[in-house]
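>>> I'll drop the sequence and a predicted model, then ask my questions.
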Amino acid sequence: MKGNQEMNTKNKLILCSVVSAILVVVLYILFHETGHLIVMLSAGEVIDDFSILSAHVSGHGGEYTFVSDLWLNANGAVLPLIVSLVYLLFYKKERNNTFYRMFSFFTGLMPISTILAWVIIPFLYLNGTAPLNDDCTKFLMSFSQIANPLFVSAAALVLIVFGSILFIKKGVLRNYIYELNKMKSK
């Protein structure tokens, strides 16, 4: 009986982790592309294609200003981060549900960790080795005309620290570790 219960707990944790991770990846892509879409529509662009499966949005036309061009490239990272931080603000640490805890862990972790690229890529940009089609690189091509790219690294680092503090203070990490330990102790 104890062996079955231990296996059920382990299987439940694995299933909840896999399903929540996949769901969070899909939601991240949706919010990332929607972030771009919002700016494209605000610039008057006609949308030709929006796909979560191939993770892209494309359109034509539109009139972009310096600021809207910056936002076009940044909002793919900013919108999922905002959604994640708002979700974390409303996180209920006392809720004892494995799926909720796993989903919340990945919901906080993914957008915060993707901002890490915005810390690293400005250094690569200054070195001339930044990935050409990356949103951060495209952002830096405009931003570097008015300021040092390392300001982007600093801002991204502040966002990561803020998100991590919220992630820890709200008990998301603690509950995730608790769920992992619960599996070991059975």
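Structure's in. What do you need?

>>> Could you use CA atoms for every contact and neighbour count after this?
OK.

>>> how many other residues sit next to Ser185?
By other C-alpha atoms under 10 Å, 7 other residues sit near Ser185.

>>> Show me the strands in this protein, by range?
With strands called from DSSP state E, the chain shows them at 45-51, 56-61.

>>> Now distance to Ser104 and mean neighbour count too, for the ones you listed, in a markdown table please.
A markdown table is the format used below for the strands of the chain (distance: least, C-alpha to C-alpha, whole Å; neighbours: other C-alpha atoms under 10 Å):
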| stretch | distance to Ser104 | mean neighbour count |
| --- | --- | --- |
| strand 45-51 | 25 | 13 |
| strand 56-61 | 25 | 14 |
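
>>> Please compare the first structure with the one that follows:
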Amino acid sequence: MAQAMEIEDIQRSSFSTRFLGAHDNKIDGKGRLSIPAQFRSALQNGQKDALLYCFPAFNRQVIECGGPDLLNILMKSIANHDVLDEAREALEVAVLSRIQTLAFDETGRISLPKTLRDYAGLTAAAAVVGIGARFQIMTPDKHQHVLSLADAAAAANPDIMRGRSLPSFSGWGGHND
């Protein structure tokens, strides 16, 4: 029970970095990809230089990316397991050992390592997709597929967006109570 509560706390934490929206960008012959300006700004958080942490998602062929907030989420999630727990070690190896720390050039591009490009099937273009405290890099075709699956799941579960933490208002929804 305590572990579930801690994970819920991590998920609900108010991290400062937010990545929103989707952007299709070209990948040049040297593997450089432009990251959207608002993403770079969120990563910089008032500092001149920003680092980007990227790793291959272990459940599908996309690249997970983010700043220090993402790293904190990962570390806290892993810390919920006992130090000698096999599940913890699996997460450490699957995620932490694969993280690549990337820097931006003067034009806002990153050089995606070939291993990451190959993993995600990236060649000439990439979709950079913001999803809150992190963003994903994937092929534009995969993004369209993921988007259609997400739309179907959202349509099948309309109550998921209910304002569970918002107070009830009398008269809300056109009722005159």
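Okay, I see it. Because the structure is predicted, anything quoted here is derived from the model rather than measured.

>>> TM-score for these two?
Superposed pair, TM-score by TM-score structural alignment, normalised by the length of structure 2: 0.26. Supporting alignment: 82 aligned residues with a C-alpha RMSD of 5.4 Å.

>>> Turn the strands of structure 1 into a markdown table, columns for distance to Gln5 of structure 1.
Below are those laid out as a markdown table (distance: least, C-alpha to C-alpha, whole Å):
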| stretch | distance to Gln5 of structure 1 |
| --- | --- |
| strand 45-51 | 41 |
| strand 56-61 | 43 |
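
>>> how near is the nearest residue to Ser34 of structure 2 once chain neighbours are set aside to Glu86 of structure 2?
If you skip the residues right next to it in sequence, Ser34 of structure 2 has Arg109 as its closest partner in space, 4.1 Å away by C-alpha to C-alpha, 6 or more residues apart in numbering. Arg109 of structure 2 sits at a distance of 37 Å from Glu86 of structure 2 (criterion: C-alpha to C-alpha, to the nearest Å).

>>> okay, those two: which has more neighbours?
Set Arg109 of structure 2 next to Glu86 and count neighbours by other C-alpha under 10 Å: Arg109 wins out with 19 against 11.

>>> Quick check: longest helix in structure 1 by residues?
helix 2-42 (DSSP state H).

>>> Actually, structure 2.
When structure 2 is scanned for its longest helix (criterion: DSSP H), the result is helix 140-156.

>>> So which residues of structure 2 form strands?
Using DSSP E, the strands of structure 2 run over 22-26, 32-34, 51-56, 63-66, 100-103, 109-111, 125-130, 135-138.

>>> Mean neighbour count, those strands: which tops it?
Mean neighbour count, computed with mean count of other C-alpha atoms under 10 Å, is highest for strand 135-138 among the strands of structure 2, reaching a mean of 25.

>>> Please name every helix or strand in contact with that strand.
With contacts defined as 3 or more C-alpha pairs under 8 Å, 6 or more residues apart in numbering; DSSP states H and E, strand 135-138 of structure 2 has these neighbours: strand 63-66, strand 125-130.

>>> tally of neighbours for Ala154 of structure 2?
For Ala154 of structure 2, the number of neighbouring residues by other C-alpha under 10 Å comes to 13.

>>> And it, how close does it get to Lys142 of structure 2?
Ala154 of structure 2 is 18 Å from Lys142 of structure 2, by C-alpha to C-alpha.

>>> and if you look at Glu6 of structure 2?
In this view, Glu6 of structure 2 and Lys142 of structure 2 are 32 Å apart by C-alpha to C-alpha.

>>> Comparing those two, which shows the higher neighbour count?
For Glu6 of structure 2 and Lys142, the more surrounded residue by other C-alpha under 10 Å is Lys142, and the numbers stand at 17 against 14.

>>> what about the more buried one, distance to Asp24 of structure 2?
In terms of C-alpha to C-alpha, Lys142 of structure 2 sits 12 Å off from Asp24 of structure 2.

>>> what's near enough to touch Ala154 of structure 1?
Counting by C-alpha atoms under 8 Å, 6 or more residues apart in numbering, Ala154 of structure 1 makes contact with Val119.

>>> ok, now how distant is it from Ser58 of structure 1?
Remark: distance between Ala154 of structure 1 and Ser58 of structure 1 (C-alpha to C-alpha) = 30 Å.

>>> now swap in Val83 of structure 1 and tell me
23 Å.

>>> Could you do Met102 of structure 1 as well?
33 Å.

>>> Next, count neighbours for Ile10 of structure 2.
Ile10 of structure 2: 16 neighbours (other C-alpha under 10 Å).

>>> Please disregard the earlier target; I meant Gln38 of structure 2.
Residues within reach of Gln38 of structure 2, counting by other C-alpha under 10 Å, total 13.

>>> could you check the angle strand 56-61 makes with the longest helix of structure 1?
Following axes from the mean of the first three to the mean of the last three C-alpha atoms, to 10 degrees, one obtains 10 degrees for the angle between helix 2-42 of structure 1 and strand 56-61.
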